[in-house]
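Participant: Below is the sequence, then the predicted model.
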Amino acid sequence: MYPPGGSSVADGAKVVRLVYKGAKKLKATDQDWEAVKPTNLIESGKYDVVAASHKPRWISWDDTFVDELKTTLKAFSVFAIMPIWYMADGGTTTVLTNMAGSMTTNGLPNDLLSNFNPISTVVAIPIYNWVLYPGLRRRGINFSLIQRISCGYFIGAILNATAAIIQWQIYKTSPCGYQASDCTIGTGVSPLTAWLTIIPFWLQPLGGIMVSVSSYEIAYTMTPPRMKGSVIAIVFFSYAISQAIVEIASPAFKDPYLIWPFVAIGIANLFASFFNWYLFRGIEHRDNTDLHRMDLADDEVSKLEISKA
């Protein structure tokens, strides 16, 4: 239990403003952060206080809060490119469902196939947690959170490449060619079986477990207690951003352009995979003493993804 201490968001805004006001440049140094700690602000002599042990009322944070905020902002930076993943994981679900409607279903409801997404989640999480991750650790391979997220982005590139190829083949085999969605010629559908769309639906959770669950774990383990709520809010805000982008781009999701949304999202995820690893590979440093804790954290945090499925 923590005593009420005001808004961490409001205090964080004050601290960040002071840091960058003192830095006078885009990137703040460790010295800039140290300078805004209350003890250093008071010792600087800039403020008229009775004694060094008394803070002005507007300084509502403590020295520890500055260190916590600095760590939290590092976690925030990981989530900055996460909307790219969320566009791959659910952003094109409607397009994939309509794609199945342009294929041979043999009476199968085309919207049934999207149910393989949660089925894949429930099947894959135990395999990841009890086979894949522990197996890598036993071989001395530390598959870190940042590496998992990068791998998840790469899976996002693969699933969208697969969907683009399937859509291309639909256009090639449909009686109406590149107007396959509303075709009325002959059977009106491509001879390709709609079961092919299971591939991207199944791949979405395989990447989502690595991206989403790892981001939850970063929010849970790498941020201080009073900042966890803010970090979780940023995680879900990044999902909202992805949905806004999809909504804006949705008028383009029509024939004959249905290949290109998959191509664009796939390329974006491929670049995100590289840049996520390149930019954030130093954000976490774990040694062998952390491995048991990671096993426990994986199991606990993955319950969030299972409940979501």
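Facilitator: The structure has been received and is ready for your questions.

Participant: From now on I want contacts and neighbour counts done on CA atoms only, so please keep to that.
Facilitator: Will do.

Participant: Show me what the longest helix along the chain is packed against.
Facilitator: The helix that spans the most residues within the chain, counting by DSSP state H, is helix 145-173. Judged by 3 or more Cα pairs under 8 Å, 6 or more residues apart in numbering; DSSP states H and E, the packing partners of helix 145-173 are helix 82-88, strand 190-193, helix 198-208, helix 214-221, helix 259-280.

Participant: ok, structure two:
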Amino acid sequence: MIWAAILQHYIYKTNPCGYLASSCPADQVSPLNVWIQTGTYVLIALSEILASITGLEYAFTKAPKNMRSLVMSVFLFMTALSSAIGEAFVSLSSDPLLVWNYGVMGVLAGVSGIAFWWSVRDLDRKEDELNSLDEGHLHTTDGKHMDEREKGIL
């Protein structure tokens, strides 16, 4: 989004109509090549692929087997929530507000990324523990299964 904001700034700067680029006559356009937009689409596609695939894999493999559908649904709900936030900014998707639209989305994504990293930064150390979660068992503080304690086995 930052790439798109900077690009849109240069489109406005080089366009004969300035910040009203979409209302310019067809013969008065920015001299910038349309291919410079490719970076925006490549970066968005890569981030979607990396975030979606990683999130789905992590939600599925790290959840206890009897909670996988719940964890997956929470992950997908968060995706829907982020899409709703994006829709809230649709009113900024017109000239001359496009730079603000892309800039605000870029800053929100950056802040969200930092907050997400902060909340999950220690999960690599817990990788083996998360991979060995049992199905439907609650571990107590002494490491025993709660259902074994209830049955009087312990």
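Facilitator: Yep, it's here. The model shown is predicted, which means the values in this text are computed figures rather than measured ones.

Participant: TM-score for the pair, please.
Facilitator: Once superposed, chain against chain, the TM-score is 0.74 (TM-score structural alignment, normalised by the length of the second structure); 128 aligned residues with a Cα RMSD of 1.9 Å.

Participant: returning to what we had before: between the helices and strands packed on helix 145-173 of the first structure, which one is closest to residue 9 of the first structure.
Facilitator: helix 214-221 (15.5 Å; Cα to Cα).

Participant: What span of the second structure is that closest one aligned with?
Facilitator: Mapping helix 214-221 of the first structure onto the second structure (TM-score structural alignment) gives residues 54-61.

Participant: List the buried residues for the matching stretch?
Facilitator: 59-60 (16 or more other Cα atoms under 10 Å).

Participant: Tell me roughly how far it lies from the first structure on average.
Facilitator: Stretch 54-61 of the second structure, aligned to the first structure and superposed, deviates on average by 1.1 Å (mean Cα distance after the TM-score superposition for the first structure).

Participant: Not counting that stretch itself, show me its contacts.
Facilitator: Stretch 54-61 of the second structure has contacts (Cα atoms under 8 Å, 6 or more residues apart in numbering) with 68, 71-72, 75, 131.

Participant: Just give me the closest of those residues to residue 50 of the second structure.
Facilitator: residue 75 (14.4 Å).

Participant: Give the equivalent position in the first structure for that closest one.
Facilitator: Using TM-score structural alignment, residue 75 of the second structure pairs with residue 235 in the first structure.

Participant: Using the three-state scheme, assign the residue nearest to the spatial centre of the second structure.
Facilitator: Centroid-nearest residue in the second structure, with Cα atoms, centre = their mean: residue 51, separated by 6.0 Å. Assigned with DSSP: H, G, I helix; E, B strand; the rest coil, residue 51 of the second structure falls in the helix class.

Participant: same thing with residue 184 of the first structure?
Facilitator: Secondary structure for residue 184 of the first structure, judged by three-state DSSP, is coil.

Participant: can you count the residues close to the residue lying closest to it once chain neighbours are set aside?
Facilitator: Leaving out its chain neighbours, the residue that sits closest to residue 184 of the first structure by Cα to Cα, 6 or more residues apart in numbering is residue 176, at 7.8 Å. Residue 176 of the first structure: 19 surrounding residues under other Cα atoms under 10 Å.

Participant: dump the residue contacts of the equivalent of residue 176 of the first structure over in the second structure.
Facilitator: Mapped onto the second structure by TM-score structural alignment, residue 176 of the first structure lines up with residue 17. If you count contacts by Cα under 8 Å, 6+ apart, residue 17 of the second structure has them with 23-24, 28.

Participant: Check residue 190 of the first structure too.
Facilitator: 102-104, 170-171, 173-175, 180.

Participant: picking that back up, with distance to residue 92 of the second structure as new columns, can the contacts of stretch 54-61 of the second structure be given to me in CSV?
Facilitator: Output for the contacts of stretch 54-61 of the second structure, formatted as CSV (distance: Cα to Cα, whole Å):
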residue, distance to residue 92 of the second structure
68, 38
71, 33
72, 32
75, 27
131, 44
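
Participant: Which of those residues sits closest to residue 123 of the second structure?
Facilitator: residue 131 (11.2 Å).

Participant: For the closest residue in space to that closest one that isn't next to it in sequence, grab the count of nearby residues.
Facilitator: Using Cα to Cα, 6+ apart and skipping residues adjacent in sequence, the residue nearest residue 131 of the second structure is residue 62, 6.0 Å away. Counted with other Cα under 10 Å, the neighbours of residue 62 of the second structure add up to 18.

Participant: Provide the aligned range in the second structure for the helix or strand where residue 72 of the first structure lies.
Facilitator: Taking DSSP states H and E as the criterion, residue 72 of the first structure maps to helix 63-79. Aligned by TM-score structural alignment, helix 63-79 of the first structure falls on no residue of the second structure.

Participant: okay, the angle between that helix and helix 145-173?
Facilitator: Per axes from the mean of the first three to the mean of the last three Cα atoms, to 10 degrees, the angle that helix 63-79 of the first structure makes with helix 145-173 is 20 degrees.

Participant: From the contact counts, what lies against helix 63-79 of the first structure?
Facilitator: For helix 63-79 of the first structure, the packing partners by 3+ Cα pairs under 8 Å, 6+ apart are helix 30-35, helix 214-221, helix 228-249.

Participant: Please point out which of the contacts of residue 17 of the second structure the first structure shares.
Facilitator: For the contacts of residue 17 of the second structure, the contacts that are reproduced in the first structure, applying both residues aligned by TM-score structural alignment, their matches' Cα atoms under 8 Å, are 24, 28.
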